[in-house]
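# Dropping a prediction and its sequence here:
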Amino acid sequence: MCFGFLGIQFGFALQNANVSRIFQTLGASIDDIPILWVAAPVTGLLVQPIVGYMSDRTWTRLGRRRPYFLYGALLTTLALFFMPHSPSLWIAAGMLWIMDASINISMEPFRAFVGDMLPDRQRSTGFVMQSFFIGVGAVVASALPWMLANWGGISNVAEDGGLPNSVIYSFYAGGVVLLLAVLWTVVSTREYSPEELQNFERQERGTTAPAPTLERGAETYRNSAVAWFLAGGLMTALVFFLQLEKELYILGVGLLLFGGLQALVALKKYRRHGDNALSHIMDDLFAMPVAMKQLAWVQFFSWFALFAMWIYTTSAVTAFHYGTTDSASEMFNEGANWVGVLFAAYNGFAALAAFFIAWFANRTSRKLSHLVNLCLGGLGLISFVWIEDPAWLLLSMVGVGIAWASILSLPYAILSSVLPAQKMGVYMGIFNFFIVIPQILAASILGFVLNTFLSGQAIYALVLGGGSMIVAGLLVLRVQDHSTAELLPTAQPAAGSVGH
């Protein structure tokens, strides 16, 4: 059931570890990298709730979620094959957009898949197993260019401004692994029908849990749209007249777009056309359960830290630890490959930590476990500025790996226990907002903060990320987690558990 995530993360890890390198090779400056990266989170913001909403309403010969696994995997494979051959910087940015959209089509239903297939008391174990397969897939993918260069004798030196063969062949391998792993999950699992899911929910809770509702009429949407338009217009004007960093336009445009969506919903409701996907998704957004709202803040600061790490680790390590910013130099490529090893290391530590997280949370609480794990991750990122020998950065990645495994499992375990079965997909997609919004914010302001206050030194982006992750850990204390779900599997399967 979770094996397909190994392939998805294989592609995702190749993207995270190498896209900044590809951008720099094609001529992007460090200042431009965050704005180029913004394509990825914006794509997730749009795609995940739509895919979640559609998969909630899908039932075919292939099932409910599995069609999306398959089609997303096919598109991602094609994108991985083409990405390292991008002839220009803007085509590479466009391919990142396509690749991330395709990954999201496959990835989003996997979260809802665990919620569908397992009873509440086994979901934490299910999400922890996803963390394990994510870690295993990402270990190999992140280190693959380094392994091909050092063990396979593949050239690690770029020719004529292109990418080294070690990177190109890694993307080829990623496409094949992703497709085969997702195909294994599609072929080897079956799904419960909507009627069976309602029956399981009735057995567990005594009734079918009603979907959250909120009386939010056309006038409320109209007034809210006006407020968001004003905020977006003010932000955009400040950036223009004060001549601030161009990345900050993203925030203003984002506020305007959210206002526009609310205005569109208001118009549809005024015309009594409220029965449509956009209106349903927006209504569900404003009707989130309390625990989901509290978890949103935890996710916000967690993913701000992660995005800072993904954007700036290559620039930070090559400049701070290897002493070069020349993307054509052998030293730069050696440092960039070592970043791939570091990313592989934190994913490997995450795979191992997944089992410890389940054990520790079962004996304390999911909240305490997540708090400790996030603080360890924050200290790991901050320690980059204290360590001079790049080999010792592996120790930093122990903390990052523990936090990564926790971020991928415990918030979803807490969340799935409060969501109705009939809206599991759309709410998992909406929950992605609180992963994407901090990434957009990071892409918008980190370059401005570094250039204005920190002399443009990328290493301090990792320090800021570490502080953000510690804040996320402290915010876990506010989350209401009343579930008595067991984190470790029991001998007797409950109704709704997977029987194969």
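Yes, it's here.
# Could you use CA atoms for every contact and neighbour count after this?
OK.
# list the contacts for Leu450?
When contacts are counted by C-alpha atoms under 8 Å, 6 or more residues apart in numbering, Leu450 touches 456-458, 460-461.
# Which of the residues in the lengthiest helix in the chain are classified as buried?
When the chain is parsed with DSSP state H, its longest helix is helix 330-363. Applying a neighbour-count criterion of 16 or more other C-alpha atoms under 10 Å, one finds 331-358, 361-362 buried in helix 330-363.
# where exactly do the strands run in the stretch 401-500 of the chain?
In the stretch 401-500 of the chain, no strands are defined using DSSP state E, counting those that start in this stretch.
# Comparison target, given below:
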Amino acid sequence: MSFGFLGIQFGFALQNANVSRIFETLGASKDELPILWLAAPVTGLLIQPIIGYYSDRTWHKKWGRRRPFFAIGAILATIALFTMPNSTALWMAVIMLWLMDASINISMEPFRAFVGDMLPNEQRTSGFAMQSFFIGIGAVVASALPYIFTNWFGISNIATDGGIPDAVKWSFYVGGIAYFSAVMWTVFNTEEYPPDDVEKLKLENAQTGVFTGLAESFIGIFKMPKTMVQLAFVQFFSWFALFAMWIYTTSAVTSHVYGATDTTSALYNEGANWVGICFAIYNGIAAVVAFLLPVIAKKTSRRITHLLALFIGGLGLISIYFITDPNMLLVSMVGIGIAWASILSMPYAILSSILPAKKMGYYMGVFNFFIVIPQIVAAGILGFMLKSFFNNDAIYAMIIGGVSFFIAGLLCLIVHDNENSVESTE
């Protein structure tokens, strides 16, 4: 049931490691990057709760509840992955980011609810850890693809016409194939439990119009269980830090560590490829740590485990400021990988234990507001902060992200984790 996440992460990893590089290559300045990235959180804000709401109300005797959404998202995301690296202008790349992120969200959101649907509470921590494992494996390969194509296969890392290098293009092509194949493998090889009352579900669907569904999705933010509200604050600062990292790591590493600012130079593209390796390392660490987190959580608690992981991630991000040797960046990535493993599993394990089964997808969608809202905030203020206070030096975005991780860790202390019962939510 989790294998499809391997493919989904090909899409996210290629996006996270290469979109800023593509934007800069097509002429974007550093302070413009957050606004150009706005597509990602806005599509999540609109799509995730709606898809969660409607996937709860979908049932087909052959395709089930969540799997139709997996398949639709996979088809659209594959098209976007093949088109994105062939963008010839900045506006075209931005549009492709909108399509790609929207498509990935259509697949991803039901996958979160899928584990909650299929597993009892005592198995969910392990279930979400398994998702983190496949996310890590997919991201390791996808993030390293430009480096692999350049260094192993001799494919050009610099486009002679000033466009997107062939190594990046081939990475996206392979990513599209992997995305489609992995997600469809899950679609064709898993079965879902039918709802308790299929006829009642059909009646509810008939009575629910599009606008009613939209309204209920967004009103859900005011009906969250107490634990979900507490987790929302943790999520806000966690994802603010992640968004700062995804937007600015390429700029920070190429300028601060490599001393390169010309996006057409060999040195810049060497640094950009190394960022892909760094992202591969942190995702690889996350894949391994995913299996250790349930063990640590049993000995301590899920919230303390998450706190420790976020603190380690904060140290990893801030340490980039002090690095001059590119190889030492891999040490920083270990800390970030530990935080990433926990972010992908612990909040969802805590949340799924207090949600009613019939609204699992709905509340998972609402919960994702607190992934996308901090990204929108980051898109609105990071560029301004760097330009106004830090002379447009991207390395300071890493420090800001590290501090945000520390705040998220401290907020774990307010979270009430009821591991043994389900909180009733109507």
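Received it, and whenever you're ready, just let me know what you need. Everything numeric here is computed off the predicted structure, so don't read it as measured data.
# In the second structure, what stretch matches the longest helix of the first structure?
Taking TM-score structural alignment as the measure, the second structure aligns residues 266-299 with helix 330-363 of the first structure.
# Go ahead and measure how far the matching stretch is from the middle of the chain.
Distance of stretch 266-299 of the second structure from its chain centroid, counting by C-alpha atoms, centre = their mean, to the nearest Å, is 13 Å.
# which stretches of the stretch 301-450 of the first structure form helices?
330-363, 366-382, 393-407, 410-416, 424-431, 433-453 (DSSP state H, counting those that start in this stretch).
# follow-up on the earlier one: so which of the contacts of Leu450 of the first structure is the closest to Gln48 of the first structure?
Comparing the contacts of Leu450 of the first structure against Gln48 of the first structure with C-alpha to C-alpha places Ala461 closest, at 27.5 Å.
# what's the burial count for the closest one?
When neighbours are counted by other C-alpha atoms under 10 Å, Ala461 of the first structure registers 26.
# do Trp392 of the first structure as well
12.
# Same question for Thr60 of the first structure.
10.
# And Ile154 of the first structure, by the same measure?
For Ile154 of the first structure, using other C-alpha under 10 Å, the count is 17.
# Let me see the contact set for the residue positioned nearest the centre of the first structure.
Nearest residue to the geometric centre of the first structure (C-alpha atoms, centre = their mean): Ile435, 6.1 Å. By C-alpha under 8 Å, 6+ apart, the residues touching Ile435 of the first structure are 299-300, 303-304.
# Can you tell me which of the residues you listed are buried?
By 16+ other C-alpha under 10 Å, those give 299-300, 303-304 as buried.
# Could you identify the most distant pair in those?
The widest separation within those (C-alpha to C-alpha) is 8.3 Å, between Gln299 and Phe304.
# okay, the helix or strand hosting Ala181 of the first structure sits on what stretch of the second structure?
In the assignment (DSSP states H and E), Ala181 of the first structure maps to helix 165-188. Using TM-score structural alignment, helix 165-188 of the first structure corresponds to residues 166-189 of the second structure.
# Comparing the matching stretch with the first structure, how large is the average distance?
Once fitted to the first structure, stretch 166-189 of the second structure is off its aligned match by 0.5 Å on average (mean C-alpha distance after the TM-score superposition for the first structure).
# Contacts for that stretch next, please.
Contacts of stretch 166-189 of the second structure (C-alpha under 8 Å, 6+ apart): 1-11, 14, 18, 63, 67-68, 70-71, 74-75, 77-79, 81-82, 84-86, 142, 145-147, 149-150, 155-159.
# can you check stretch 102-110 of the second structure too?
The contact list for stretch 102-110 of the second structure, computed with C-alpha under 8 Å, 6+ apart, reads 5, 8, 11-12, 40, 43-44, 47-48, 51-52, 55, 66-67, 69-74, 76-77, 361, 364-365.
# Noted, bye for now.
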